[in-house]
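In: Take this sequence and fold it.
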Amino acid sequence: MTSAVDWMVSGHEYFASCLAAIDDATVAGPSRLPGWSGRTLLSHVGHNARALGRLAHWAATGEPTPMYASTQARADEIDAGASWSVQRLRGFVEEEQERLADALDGLTDTMWRNEVVTAQGRAVPATTIPWLRSRELWIHACDLPAGGDFTAFPRDFLEALIDDALARRATQEIVVDVDGPPADLARWLTGRGDFSPQLRTATGAPPPALPAWL
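Out: Purely as a prediction, here's the structure:
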């Protein structure tokens, strides 16, 4: 079975390949995320790697280093990076991904079991960090202007993503009784597009409106 570290590596490769196919002018324009430009998206993806690196440091040293000092600090980081040139942002994403990978490579078995706290306030073992990064990379590749698509995701990753999204929806007290192609289901559950005609509810009723999933 593919590990989350493998998904992180392949997710970065997929994100990078999608990004490489897009010229700077297109990246500087609107992304597929409402209200975000491509530069805002790249800033977020790069700063997410940096933030997860803080969790890796926490796991390695025992020193609490949250992903972000506050919600406002997270927004400020993203906004600051969104003002950079596209070329700088391309390099930033690569550099921060490499730093995160190096930090994770340095964790021992004991360190991987150490508890850290996500940006949503969940206490999780450090083994969760590669999954969090995988999720960011694969999904945000599809948020790039003229970017990727969920149909390109590995099947086992799609299944894990669906399970994760369903668990998140359950915390929002949303019952999802929907069946259909995994790519369409994952896309809908994560708020990337309308309810596909390929998806079916058990009763035939319209699906519930979904709020932001994270």
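In: contacts, neighbours, all on C-alpha from now
Out: OK.
In: Mind listing what's buried along the longest helix seen in the chain?
Out: Longest helix in the chain, counting residues (DSSP state H): helix 38-61. By neighbour count with 16 or more other Cα atoms under 10 Å, helix 38-61 contains the buried residues 38-60.
In: this one next, for a side-by-side:
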Amino acid sequence: MTAPTEQLDRWRRGEEHLGTALGRLTDEEFDGPSLLPGWTRAQVLAHVAHGADALAAHLTEARTGVAQQVADDLAGLPPAELRAAVLAATQRLAETVRAVPDDVWSAQVRTGEGHVVPAADLPWLRAREVWVHAIDLDAGIGFADVPDDVLAAVVDDVFRQWDARDTVPDVALFAGDREWGTGALAVAGTLPAVTAWITGRSDGAGLQADGPLPTLAPWL
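Out: A predicted model of the protein is given here:
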């Protein structure tokens, strides 16, 4: 298996997007609420840094066969140190990805959620994380700032997750010429609005539907 070029590109663009959001935050804003209920911005950033190191550990283990340890509990760091920790973790991940030979992308790895996936799936798991959490930082970046190909891939991912848990809502979801689901309730809107709703980042404001919008199962 060769490197997953499309997903690596989405990941790289996502890391740049997250960096833009991080750069907009002042140190005083780190302890403020994010758009994730109950999470501060510092907690989101600590989660993102931990995620980068976890992915690097998975890729290193796939390449070397040696299990890696990942540091945790970064949310309590002062803002300047947490900012540096996020950037350092991102750099470590980039260096790890560059060291992965083509044949290793087919290796099976176990994710933090316990799923066994090919290493080639990992860049997308990181891409969806950084694109969405950049929005969660509430730094003036929204779903309308995310490229359509990434938004559509996120919606695809949500439906895959729901399908795996048998929690697909009874909807047919439309965004432009794209369609998901075969349910009885037709729901339509722009791709950013649709993505915000099904990822639990909006209540569906701005969407059009044949009836009341359902309560959606969690995505992740």
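In: Superposing both, give me the TM-score.
Out: With the length set by TM-score structural alignment, normalised by the length of the first structure, the two chains reach a TM-score of 0.87; 201 aligned residues with a Cα RMSD of 2.0 Å.
In: Read off where the longest helix of the first structure ends up in the second structure.
Out: Mapping helix 38-61 of the first structure onto the second structure (TM-score structural alignment) gives residues 41-64.
In: Please, where are all the strands along the first structure?
Out: Assigned by DSSP state E, the strands in the first structure fall at 115-117, 123-125, 178-179, 200-201.
In: In a markdown table, list those along with distance to A212 of the first structure and mean neighbour count.
Out: Listed next are the strands of the first structure as a markdown table, based on distance: least, Cα to Cα, whole Å; neighbours: other Cα atoms under 10 Å:
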| stretch | distance to A212 of the first structure | mean neighbour count |
| --- | --- | --- |
| strand 115-117 | 21 | 21 |
| strand 123-125 | 21 | 14 |
| strand 178-179 | 18 | 14 |
| strand 200-201 | 20 | 16 |
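In: Do I have it right that T199 of the second structure meets V158?
Out: Yes. At 7.2 Å, T199 of the second structure and V158 qualify as touching, with contact defined as Cα atoms under 8 Å.
In: quick one, what contacts the aligned residue in the second structure for I22 of the first structure?
Out: Using TM-score structural alignment as the criterion, I22 of the first structure maps onto L25 of the second structure. The contact partners of L25 of the second structure, by Cα atoms under 8 Å, 6 or more residues apart in numbering, come to A139.
In: Kindly report the same for L173 of the second structure.
Out: Applying Cα under 8 Å, 6+ apart, we find L173 of the second structure in contact with E179, W180, G181, A186, V187, A188, V194.
In: related to what we said a few turns ago, tell me the mean distance between the longest helix of the first structure and the second structure once they are aligned.
Out: Comparison of helix 38-61 of the first structure with the second structure after fitting gives an average deviation of 0.8 Å (mean Cα distance after the TM-score superposition for the first structure).
In: Quick check: neighbours shared by T199 and V158 of the second structure?
Out: Joint contacts of T199 of the second structure and V158 (Cα under 8 Å, 6+ apart) are W219.
In: all helices of the second structure, in order?
Out: 5-24, 41-64, 79-98, 122-136, 148-164, 191-198.
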